[in-house]
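Enquirer: Whatever this is, show me its structure:
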Amino acid sequence: MSDITAEGVRFNDTANIDRIYKKITWRLIPFLLFCYILSYLDRVNIGFAKLQMLSDLQFSEAVYGLGAGVFFLGYFFFEVPSNIIMHKVGARRWIARIMISWGILSAAMMFVNSATSFYVLRFLLGLAEAGFFPGIIYYLTRWYPADRRGRATSLFLTAIALAGVIGGPVSGWILRDTNGLAGLAGWQWMFLIEGIPSVLAGFFLLRFLDDKVEDAKWLTEAERREVVALLQKEEVTKSHSTIGKAFSSGRTWLLSIIYFLFVFSLYGISFWLPTIIKAAGVKDALNIGLLSALPWAAGVIAMVLMARSADRCGERRWHIAIPSVLGAIGFLIAVKFNANVPIAMLGMSIATMGIMSALPIFWSIPTAYLGGAAAAAGIALINSFGNLSGFVGPSLMGWIKEVTGSLDNGVYMLAGCLLMGGLLTLFTSSKLR
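Expert: I've put the predicted structure just below:
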């Protein structure tokens, strides 16, 4: 016999539920993934801009590292308020606002002419973009129950890797082939060309996205009732406590520390991969872009396969810890064989696969126990604290490069953070299934 609700919904009518969620996934995930690719280009293209900006503007490695990282200060200060506002006004309007404002500011990066203007625009860009990622993670909890959320999140997070796969070659091509066009440097054209699509996508989102299941006219009434019933069944297991209690929870802060360590390693790759490839002897900007796509492509495959395994097994901790350990080993290989491009790229690919496998499964943990306003605030807190590493990491990497003349010790640091984050995951609840 099936479990039947008062509305007549069968919870174990698996074929019907699969059909509905296939429909939901095809409607939501491709567009959200595209939006996150645009968002993540802000993190990828600054690494490519560095190849020309440092010489054009006479920036030191430390200036670049601080400028790349100050983005996350703005992100940190406005992350939690942004998600609370989104919880009140709805995802459609707020995420559209985020995309339009960050697209304008990203394009405005073409006007950077000093260290001060670099710092100010990067800070404002972080302020504008704050809330986008945790907003989408929270938004997915309004559509997907826990046993389907890992796969949905992993598909969404492939945007990080796809931004590297797409953004690397595109950024390299723009840098090389537009340099000097109409009196502008290649890095200026890159910021302009890669900023405009975010503005256009933001306006389209206003018409395309629905705030909640009940608003989805592209689902039938019966389909909407079934999805709502599934989500309501799960909601009773979550904590709907106040925002303050979400902040005071030891579990929330443990997850914040773990995420800090993971993101530290991730942005080490995002900001410094082009520099690492160039240091290995590759000089052409397009070739650097093409090579930088390889680790991200490997990351896409690994994260989708690992998320499917985690959802199928109903296990989270070891599916995070094991890839983290392997990723740390990949960093060590990249340092040990940094003069050998093929082996160094293999090491960076393993490192990227490890990080990208862990991230989507990690987000299954806080979304499994937080609900309502507590979810909006808790998810934003974890993400904002984690993204502080985006400020600390590039600044520290730049300082290490300046002092030692090499990135080797910085890469060792990335490996240590990834390893520690994976091990700390084993201290989270084993009952999250």
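
Enquirer: For the rest of this, base every contact and every neighbour count on C-alpha atoms.
Expert: OK.

Enquirer: buried residues in stretch 54-62?
Expert: 61-62 (16 or more other CA atoms under 10 Å).

Enquirer: Quick one: end-to-end length of it, please.
Expert: With CA to CA, to the nearest Å as the measure, stretch 54-62 spans 10 Å from end to end.

Enquirer: Now do the SS call for Leu219.
Expert: coil (DSSP: H, G, I helix; E, B strand; the rest coil).

Enquirer: Next, count neighbours for it.
Expert: 16 (other CA atoms under 10 Å).

Enquirer: Now for the nearest residue to Ser292 once chain neighbours are set aside, which secondary structure element holds it?
Expert: Nearest in space to Ser292, with sequence neighbours left out and distances taken as CA to CA, 6 or more residues apart in numbering, is Gly168 at 6.0 Å. Taking DSSP states H and E as the definition, Gly168 sits inside helix 146-177.

Enquirer: And the next helix or strand past that helix?
Expert: Counting by DSSP H and E, what follows helix 146-177 is helix 186-208.

Enquirer: got the buried residues for the helix holding Gly168?
Expert: By 16+ other CA under 10 Å, the buried positions in helix 146-177 come out as 146, 148-176.

Enquirer: thinking again about what came up before, if I look at the residue nearest to Ser292, how far off is Leu291?
Expert: In terms of CA to CA, Gly168 sits 8 Å off from Leu291.

Enquirer: Same check on Gly244?
Expert: Distance, Gly244 to Leu291, using CA to CA: 46 Å.

Enquirer: out of these two, which sits in the busier spot?
Expert: Leu291 (21 against 11).

Enquirer: how about the host helix or strand of that one: buried residues?
Expert: Applying DSSP H and E as the criterion places Leu291 in helix 285-313. Neighbour counts over helix 285-313 (16+ other CA under 10 Å) mark 285-300, 302-304, 306-311 as buried.

Enquirer: To check against the first, give me the structure of this:
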Amino acid sequence: MSVATNSTKELLDTPVLKSAISKASRRLMPMLVILYVVAFLDRTNVGFAEAALEVDKGITAGAYALGAGIFFIGYALFEIPSNLLLTKFGAKVWLARIAITWGIVSACFAFVQGETSFIILRFLLGVTEAGLFPGVIMFLAAWFPNKVRVKMFAIFYLAQPFSQMMGAPLSGWLINIGDQVPGVAGWQVMFFVEGMLAVLAGIAAYFFLINSPQDAKFLTKEEKRALSDVMALEDTVKEETGPRGVLASMRNGRVWYFTVIYFCLQVAVYGVTFYLPQQVAQLTGQKVGIAVGLLAAIPWFFGIFACYFIGKAANTVERRRRWGTALFISTGLCIFGSAWAGANQLPALGIIFITLAVCSFLSTGPICWSYPTAFLTGTAAAAGIGLINSLGNLGGFVAPILRTTVNEVTASDTGTMGVYALGVLPFLAALLMFGTKRFSNKADELLGK
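Expert: Below is the predicted model of the structure:
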């Protein structure tokens, strides 16, 4: 074990560092969670408008699937450039800029006139949001040591269930309220209001976020030094063993390995998320609105607890591998179960399976991101994390198209076969996650085995 590893272990046990981490968590994490709450809401609220857009604007199921997925094309194209610009301008400015611009685009969905404008705006939403998620991952990797990073990632990931738990009823409520206003459709009110929430979050982020520990006025000099020292030692270890520079990172085999894992995860995430309101409505025989919104919030409510407690428990290399493998298997099985329950008209069982699937894939995300942040730093981190997130998120492009295509080919009126297709890839991810036992990072030695 290296001297740097021993030194870092000693630093991790000091009360000063623990105090610094606690203060940083309380100050930074709420704002980051709020940013991702509104981002995920604006990314997925289109599911509540699918039926209304078809009736009001003639947007077909195929056009909806293309629009839902093309978001990730714009996202992928601009992800790495956005990440590199974040390293130039700093998280404070860049994350605020991202939130404000995507909020404006999201609000513009209220003025959609047909399939063309819908698809263009979905693409622009991906362009403007590009860099948010990997930017936050880089930001957290610069603030929190490897030992506690999965816990911080898990707290950040709580934004997804919070977004869906609160956002599903909010979207349903806004649609119901908007439908009562003469001359305005409910889905238009939903898009505009939720887009403006992102703009407000971006303005707040500029005042709340801080680029580095050295700029943090809420830390004492001793706390700044302790946090900076441990992060510097970890960066030294990464530079010794990991790729250096943009091109080296993009050629690195481990980066591509985790890209495939993340792609499989995102197919499951968005395969469920984009169609959750319709799946719940189909299971219960109700129209999409406040009642369906409340039921659709149930899986995300339980996902909050699963994400936090599993993220807290996965604090060693071996535990991360075991939890990650088991959670991917659980995701695939539960997606299969939800399709079977729907085909057999078992609504309660269907919602239970959906809830378990959501708990599983939400808890897997923080574990996945603990691996690349353990060996990437500097511009290599900006490029590598951007590559993993951008290409991995193409799973969100593939998921709705895969589901729709399989349903059409198999003539599945209930959509069951499309859901089955989405449940296959998590099993591949489980095999790859189990295979991470052959990877060894010096930074991981700090966690223990």
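
Enquirer: thinking again about what came up before, now the angle from the helix holding Leu291 of structure 1 to helix 146-177?
Expert: 180 degrees (axes from the mean of the first three to the mean of the last three CA atoms, to 10 degrees).

Enquirer: And Gly422 of structure 1, what's its match in structure 2?
Expert: Taking TM-score structural alignment, the alignment pairs Gly422 of structure 1 with Ala430 from structure 2.

Enquirer: Count the neighbours of that match for me.
Expert: As a burial measure, Ala430 of structure 2 scores 25 neighbours (other CA under 10 Å).

Enquirer: Give me the distance between Ile298 of structure 2 and Thr116 of structure 2.
Expert: 34 Å.

Enquirer: Hmm, I typed the wrong one, I wanted Gly378 of structure 2.
Expert: From Gly378 of structure 2 over to Thr116 of structure 2 (counting by CA to CA), the distance is 40 Å.

Enquirer: got it, and Ser171 of structure 2?
Expert: 24 Å.

Enquirer: now do Arg438 of structure 2
Expert: 48 Å.

Enquirer: These two: who's more crowded?
Expert: Between Arg438 of structure 2 and Thr116, Thr116 has the larger neighbour count (other CA under 10 Å), namely 12 against 6.

Enquirer: The closest residue to Gly58 of structure 2 other than its chain neighbours: neighbour count?
Expert: Excluding the flanking residues, the one nearest Gly58 of structure 2 by CA to CA, 6+ apart is Gly114, at 6.5 Å. Counted by other CA under 10 Å, the residues lying close to Gly114 of structure 2 total 16.

Enquirer: hang on, Phe262 of structure 1 packs against Ile355?
Expert: Yes: the criterion here is CA atoms under 8 Å, and Phe262 of structure 1 meets it with Ile355 at 6.8 Å.

Enquirer: what do those two both touch?
Expert: Leu418 (CA atoms under 8 Å, 6 or more residues apart in numbering).

Enquirer: Look up how far Ala382 of structure 2 lies from Ala4 of structure 2.
Expert: From Ala4 of structure 2 to Ala382 of structure 2 the distance is 24 Å (CA to CA).

Enquirer: which of these two has more neighbours?
Expert: Ranked by neighbour count (other CA under 10 Å), Ala4 of structure 2 and Ala382 place Ala382 first, with 28 against 18.

Enquirer: quick one: the more buried one and Ala142 of structure 2, what's the gap?
Expert: Using CA to CA, Ala382 of structure 2 is found at 12 Å from Ala142 of structure 2.

Enquirer: And for Leu32 of structure 2?
Expert: Counting by CA to CA, the gap from Leu32 of structure 2 to Ala142 of structure 2 is 14 Å.

Enquirer: again, but for Ile100 of structure 2
Expert: 24 Å.

Enquirer: Ile385 of structure 2 too?
Expert: In terms of CA to CA, Ile385 of structure 2 sits 13 Å off from Ala142 of structure 2.

Enquirer: More neighbours: these two, which one.
Expert: Ile385 (30 against 22).

Enquirer: Ignoring the adjacent residues along the chain, who's closest to that one?
Expert: In space, Ile385 of structure 2 is closest to Pro134, 6.0 Å off (CA to CA, 6+ apart).

Enquirer: Please apply the same query to Trp187 of structure 2.
Expert: Trp187 of structure 2's closest residue in space is Ile175 (CA to CA, 6+ apart), at 5.3 Å.

Enquirer: Thought Phe192 was touching the one you found, still the case?
Expert: No: Ile175 of structure 2 sits out of contact with Phe192 when judged by CA under 8 Å, with a separation of 11.2 Å.

Enquirer: Identify the contacts common to these two.
Expert: With CA under 8 Å, 6+ apart, Ile175 of structure 2 and Phe192 have no common neighbours.
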